[in-house]
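**Student:** need a structure here:
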Amino acid sequence: MPPARDAVFPAGRQALYERNRYSPAVRSQGLLFVSGQVGSRPDGSPEPELARQVQLAFDNLNAVLAAAGCTFADVVDVTLYLVDAERNFEQVWPVVMANWGEAPHPALTGIGVSWLYGFQFEIKAVAKLPDPV
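**Tutor:** The predicted model follows:
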């Protein structure tokens, strides 16, 4: 019987995962559950410029998806977290839309938060894994 949780680790960015003791993603029951991805540099530190931080979060999400054999087109559910959403939404949304792809789009929940471990934006996703060959 396969394990209930099969962790997926992309190349790089290990410092953040090791320091905080979590898996970037877990495969289970035909789905990929991706931990919240932030706009961190390779050493795990936050990118200071907000639009660039959002793009890096998507880049990091796409790296995790690729490590599991997925793309953003396989994503079925997304949760976005944004610090000071009322002030930052207009800066963030164009970057999100540039990475969103074609319809049909995934389900989306957006949450304004007060703190994200020094980051301003985080994206969490669930994707359908490719069917086994």
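
**Student:** make it CA atoms for all contacts and neighbour counts henceforth
**Tutor:** Noted.

**Student:** Identify, by residue count, the longest helix of the protein.
**Tutor:** Longest helix of the chain, by residue count under DSSP state H: helix 50-67.

**Student:** What are the contacting residues of the next helix or strand after that helix?
**Tutor:** Where DSSP states H and E defines the elements, the next helix or strand beyond helix 50-67 is strand 75-83. Contact with strand 75-83 is made by 88-89, 105-116, 119-128, as judged by C-alpha atoms under 8 Å, 6 or more residues apart in numbering.

**Student:** ChimeraX command for the buried members of those?
**Tutor:** A single ChimeraX command suffices to select whichever of the contacts of strand 75-83 are buried according to 16 or more other C-alpha atoms under 10 Å:
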select :88,106,119,120,121,122,123,124,125,126,127,128
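
**Student:** One more sequence to fold, the one below, so I can look at both together:
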Amino acid sequence: MPKIETINAPGLPIPAGHYCHATRAGNLVCVSGQLPVRPDGTHTGELPFEEQAEQTLSNLRAVLEAAGAKLEDCIEVTVYLVGIEHWKAFNEIYARHFGEWKPARAVVPVGALHYGYLVEISARAWVERG
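**Tutor:** Presented below is the predicted three-dimensional model:
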């Protein structure tokens, strides 16, 4: 069994709950659900959906980078949206961040998230060790 590393991204707030930003076991990186919290720890629940989605994807990118990965290494992404009406806008923002790469993905409508957030994203990435 590979050693499991815990990872917290520098520049992002330490998680408030009993978890880390990500874990890495061998080549597999599992990223905890990322919310649109700003790097200084302030909340964005009052912002429009598009700004929350951008912040969440920026946080996902930062956590992946701290684990030695990038968006193009993602093999699976799970997105939780408050209000399925945000799906179209999210899909456009997501496509801009991921470019040509299309990992497996699920978009799950949910009733509510902490602090009035409208989006949360978790992911798994595969990174070849060099």
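
**Student:** circling back to that earlier point, what range in the second structure does the longest helix of the first structure sit on?
**Tutor:** Mapped onto the second structure using TM-score structural alignment, helix 50-67 of the first structure spans residues 49-66.

**Student:** Do a quick rundown of the strands in the first structure.
**Tutor:** Per DSSP state E, the first structure carries strands over the ranges 6-8, 25-28, 31-38, 75-83, 107-113, 121-128.

**Student:** Could you provide those in CSV, with additional columns for distance to P46 of the first structure?
**Tutor:** As requested, the strands of the first structure are exported to CSV (distance: least, C-alpha to C-alpha, whole Å):
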stretch, distance to P46 of the first structure
strand 6-8, 22
strand 25-28, 20
strand 31-38, 8
strand 75-83, 13
strand 107-113, 17
strand 121-128, 10
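
**Student:** Among those, which comes closest to S45 of the first structure?
**Tutor:** strand 31-38 (9.7 Å; C-alpha to C-alpha).

**Student:** got a list of what the alignment partner in the second structure of S23 of the first structure touches?
**Tutor:** Alignment note: S23 of the first structure maps to C20 in the second structure; criterion TM-score structural alignment. Going by C-alpha under 8 Å, 6+ apart, C20 of the second structure touches T6, I7, N8, I14, S32.

**Student:** how does it look with 7 Å?
**Tutor:** Neighbouring residues of C20 of the second structure by C-alpha atoms under 7 Å, 6 or more residues apart in numbering: T6, I7, N8.

**Student:** State the distance from it to S32 of the second structure.
**Tutor:** Distance, C20 of the second structure to S32 of the second structure, using C-alpha to C-alpha, to the nearest Å: 7 Å.

**Student:** again with L60 of the second structure
**Tutor:** L60 of the second structure is 9 Å from S32 of the second structure, by C-alpha to C-alpha.
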